[in-house]
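Enquirer: Dropping a prediction and its sequence here:
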Amino acid sequence: MSRVAVIGAGITGITTAYNLARRGCEVTVFDRQPYAAMETSFANGGQLSASNAEVWNSWATVLKGIKWMFTPGAPLLVNPRPSWHKLSWMGEFVASIPKYEQNTLTTARLAIEARAHLMQMARDEGIAFDCEERGILHFYHSKAEFEAAAKVSTLLARGGLERRAVTMEEIRAIEPALKGEFYGGFYTPSDFTGDIHKFTVGLARACERRGVTMRLSSEVRSIQHDAGDGIRVSWQPTEGEGQAGLQVDRFDRIVVCGGVMSRQLASRLGDRVNVYPVKGYSITVHLPEASDQEAAPWTSLLDDSAKIVTSRLGSTRFRVAGTAEFNGYNKDIRAARIEPLVQWCRKHFPGMSTRQAVPWAGLRPMMPDMLPRVMRGRDPRVFYNTGHGHLGWTLSAATADAVGALVTARPNAA
């Protein structure tokens, strides 16, 4: 039985650990947080959205980034302060523009595959995560926006996704709570939503039942090649007794699922994984009154012009998320970024109170070409499953299966 270390206890790390345990590996998960799913997997937009598989690599995105650079509440905000990491990442982003169609198709197909894996995990382990299988509705304010989206729908159809155009009247029928005037929209009935934190915590418990060791509150200090054919992980508890003591464990293989820290971890291992931390914001609107619950939508929404997504998480919570901020490893919650989310709620759901809106910010681990990295490192005992960007919740179940197959492949079949 192979001993495998998984670095990271977010959605990617926990789905990876679960898949490896199902394949018969002895798995240990390391994370510096005291609980699973406490960073980027804590309060995202909730959408499991193949319909949002379009990669961002386009000149239109570049121009918007320049235009909005000095607008604090803009959907896309780039801190103009230069750094070599940011500049190299943006250079590779531009270089990936010619692969826009190919990478969008790859992402859509991966997202469609991931659906079945994730729902099977939930069924097998009895995980309740406020899942709503009501589809996702994209809506557009102008003819130009709608026509641009129609081209994306044609591309996604090549990847196997059904996303149909809907009129203003159909938008009203799909989600009666949504207020406003729109040119049209696109509806994807096969997409769904759920609470990423609840799912990841539930799957982490399932991992423990299957024998996975969870080393939480544990900071990985070094990863070294063993004198034999293994990997040594040196780690230090960050809480409780023995906090100062350095511990060492030996493993046959290691999988890096470290989110925005994957770049640093890869560097220690002699690999280059150019993840950049792209900050996203959300608010969770609590709905204590019956009137608030009735005024909030149940269908998941995406407002393309505002770059805002929504999910209903049970009867008493409504998640609203959006924006992309290139500002390094800064996790500060800025009022200027939260206010547009609150105002958007008041505009489109005026009967829903936002007096109990809880803000959050997380760092998405994003690769320049927008594709996750599922691969073997320079050392054949090192593997990566990281760089999912804004689609970690959507793609993780499929990439976990892929990296699980790669880790457990026999040498002559790898």
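Expert: That came in fine, so what should we check first? None of the values given here were measured: they were computed from a predicted structure.
Enquirer: alpha carbons only for contacts and neighbour counts from here, please
Expert: Will do.
Enquirer: Would you state the helices of the stretch 1-150 of the chain in chain order?
Expert: Shown for the stretch 1-150 of the chain, the helices assigned by DSSP state H, counting those that start in this stretch span residues 11-22, 59-67, 84-95, 100-125, 143-158.
Enquirer: Quickly note the distance from Gly46 to Leu77.
Expert: Noted for Gly46: a distance of 22 Å to Leu77, by CA to CA, to the nearest Å.
Enquirer: neighbour count winner among the two?
Expert: For the pair Gly46 and Leu77, the greater number of neighbours falls to Gly46 (29 against 24), based on other CA atoms under 10 Å.
Enquirer: I'd say the more buried one and Ser311 touch.
Expert: Yes. Counting by CA atoms under 8 Å, Ser311 is a contact partner of Gly46 at 5.7 Å.
Enquirer: shared neighbours, these two?
Expert: Between them, Gly46 and Ser311 share these contacting residues under CA atoms under 8 Å, 6 or more residues apart in numbering: Thr193, Gly194, Arg319.
Enquirer: can you pull the contacts of the second one?
Expert: The one in question is Gly194. Shown in contact with Gly194 (CA under 8 Å, 6+ apart): Gly46, Gln47, Leu48, Phe129, Asp130, Cys131, Glu132, Ser311, Arg312, Leu313.
Enquirer: want to compare, so here's the second one:
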Amino acid sequence: MTTIAVIGAGITGVTTAYALREQGYDVIVMDRQRYPAMETSFANGGQLSACNAEVWNNTGTVLKGLKWMFKRDAPLLLNPAPTWHKYSWMGEFLYNIRNYEKNTVDTVKLAIAAREPFHRWAKQENIDYDLEERGILHVYQSKKGFEAGIKVSELLAKGGLERSTVTPEEIRTIEPTLQGKYYGGFFTPSDSTGDIHKYTRGLAEACERKGVTFMMDVEVSSIAQAGSKHRIQYISKLTGAPQHPESVEVDALVICAGVGSRKLAAMVGDRINIYPVKGYSITIPLEDEISQTSAPWVSLLDEEAKIVTSRLGNSRFRIAGTAEYNGENRNIRADRVNPLTEWVRYNFSGVSTENAIPWAGLRPMMPDMMPRIQTGKQPGVFYNTGHGHLGWTLSAATAEAVTALVHSSIKP
């Protein structure tokens, strides 16, 4: 049987492992964390959002970024300290403004294609992940923002997604708990929300039942060709004793390691120019009846604030947002978390934020905002990575795509 290593146990790695195993491959999943879904797949905004498929490569985003650069609580923040990686990435980002429309349309198509396998896998493996199929309500604070949203809707429609325009009165009808004043918005009933961590862990357990091997707490130190195979050298972190490199030989490998993919790609002679873009979330335990009835069930996306929400069952409310260009830095900053808390207080005053749990994760972003599903220079090397802020939304489609790519090159 053909053995394939999947490096990375987040949402893209686990969905890839599942898809490969379904096609009859012997699969080994490797990850530096002790459990699956402990990095960017731990506490994201929860939206399965084709309506949020607009890529960021547009002049408006750049101008907002320049305006916000020295505002510590701004939705988008750039640490201006120079590094070659950061500024070369930004140069490529600006270059790809020319591809804004095409990449947005292609991303919408991919997001829609992901829905069927995503929900099918959850049903056949009986995964409980707090799924809410109530749609996503996209709201705008200003007329200018709303009019820009109309143009985005036209691009989304080209990709096959229809979302309806809604008035302030209709916003209140769709989500009666929302207290803030908004100029208008859009509603996408076909989008949904859920807990990425619970889904990934549930699918990982299903993989194990099907015979997938998980090698956790291992740090990959090198990847080299060994005849027709690939030798992956790693250091295990399971014991406190001094560790010596160990290795495993596989027929092929798929790199799905999020922000770690750039380093792994360099080991096999490829350039995958991922930059880590930090995002923050807070998870609010809804511990009393007033908080539970005051929190929304319909998922929201506040365009100007760059904040999204998801209701995770009766007892949790997730709020996420912001983008911070500050390298591979996972520190949680109070001045970045505070806008999320204040947004909740403004829009849902009955929700107690006393015990809000903050979190920060690193989105693996390519300069053109498009995921990389491709082969490497070496035979038997494949990539499924670079999904940016849409890893949760796109994961099932890209897992099937990379599996088809593997299958066209290597039979089980």
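Expert: Alright, I've got the coordinates. All values derive from a computational prediction rather than experimental measurement.
Enquirer: TM between them?
Expert: Once the chains are laid over each other, their TM-score by TM-score structural alignment, normalised by the length of the second structure reads 0.98; 411 aligned residues with a CA RMSD of 1.0 Å.
Enquirer: Out of the helices of the stretch 1-150 of the first structure, the one nearest Pro365 of the first structure is which?
Expert: Evaluated over the helices of the stretch 1-150 of the first structure, closeness to Pro365 of the first structure peaks at helix 11-22, with 11.0 Å, by CA to CA.
Enquirer: Report the mean distance between that closest one and its aligned residues in the second structure.
Expert: Here the mean offset of helix 11-22 of the first structure against the second structure after fitting is 0.4 Å, by mean CA distance after the TM-score superposition for the first structure.
Enquirer: and if you look at stretch 106-113 of the first structure?
Expert: Here the mean offset of stretch 106-113 of the first structure against the second structure after fitting is 0.2 Å, by mean CA distance after the TM-score superposition for the first structure.
Enquirer: ok, residues contacting that stretch?
Expert: 49-51, 53-55, 156, 159-161, 371, 394-395, 398-399.
Enquirer: Can you tell me what sits against stretch 290-302 of the second structure?
Expert: Here stretch 290-302 of the second structure makes contact (CA under 8 Å, 6+ apart) with 47, 132, 134-141, 174-178, 192-193, 286, 307-311, 314-315, 317, 348-352.
Enquirer: 7 Å - rerun?
Expert: The contact list for stretch 290-302 of the second structure, computed with CA atoms under 7 Å, 6 or more residues apart in numbering, reads 134-140, 175, 177, 286, 307-311, 314-315, 348, 350-352.
Enquirer: quick one: which of these sit in strands?
Expert: For the contacts of stretch 290-302 of the second structure, the ones inside strands are Ile136, Leu137, His138, Val139, Tyr140, Ile307, Val308, Thr309, Ser310, Arg311, with DSSP state E as the criterion.
Enquirer: What is the nearest of those to Phe42 of the second structure?
Expert: For these, the minimum distance to Phe42 of the second structure (CA to CA) is 14.1 Å, reached by Ser310.
Enquirer: follow-up on the earlier one: same list, the helices of the stretch 1-150 of the first structure, but as a markdown table with mean neighbour count and distance to Ala409 of the first structure please.
Expert: Formatted as a markdown table, the helices of the stretch 1-150 of the first structure follow (neighbours: other CA atoms under 10 Å; distance: least, CA to CA, whole Å):
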| stretch | mean neighbour count | distance to Ala409 of the first structure |
| --- | --- | --- |
| helix 11-22 | 27 | 11 |
| helix 59-67 | 13 | 39 |
| helix 84-95 | 15 | 31 |
| helix 100-125 | 18 | 20 |
| helix 143-158 | 16 | 31 |
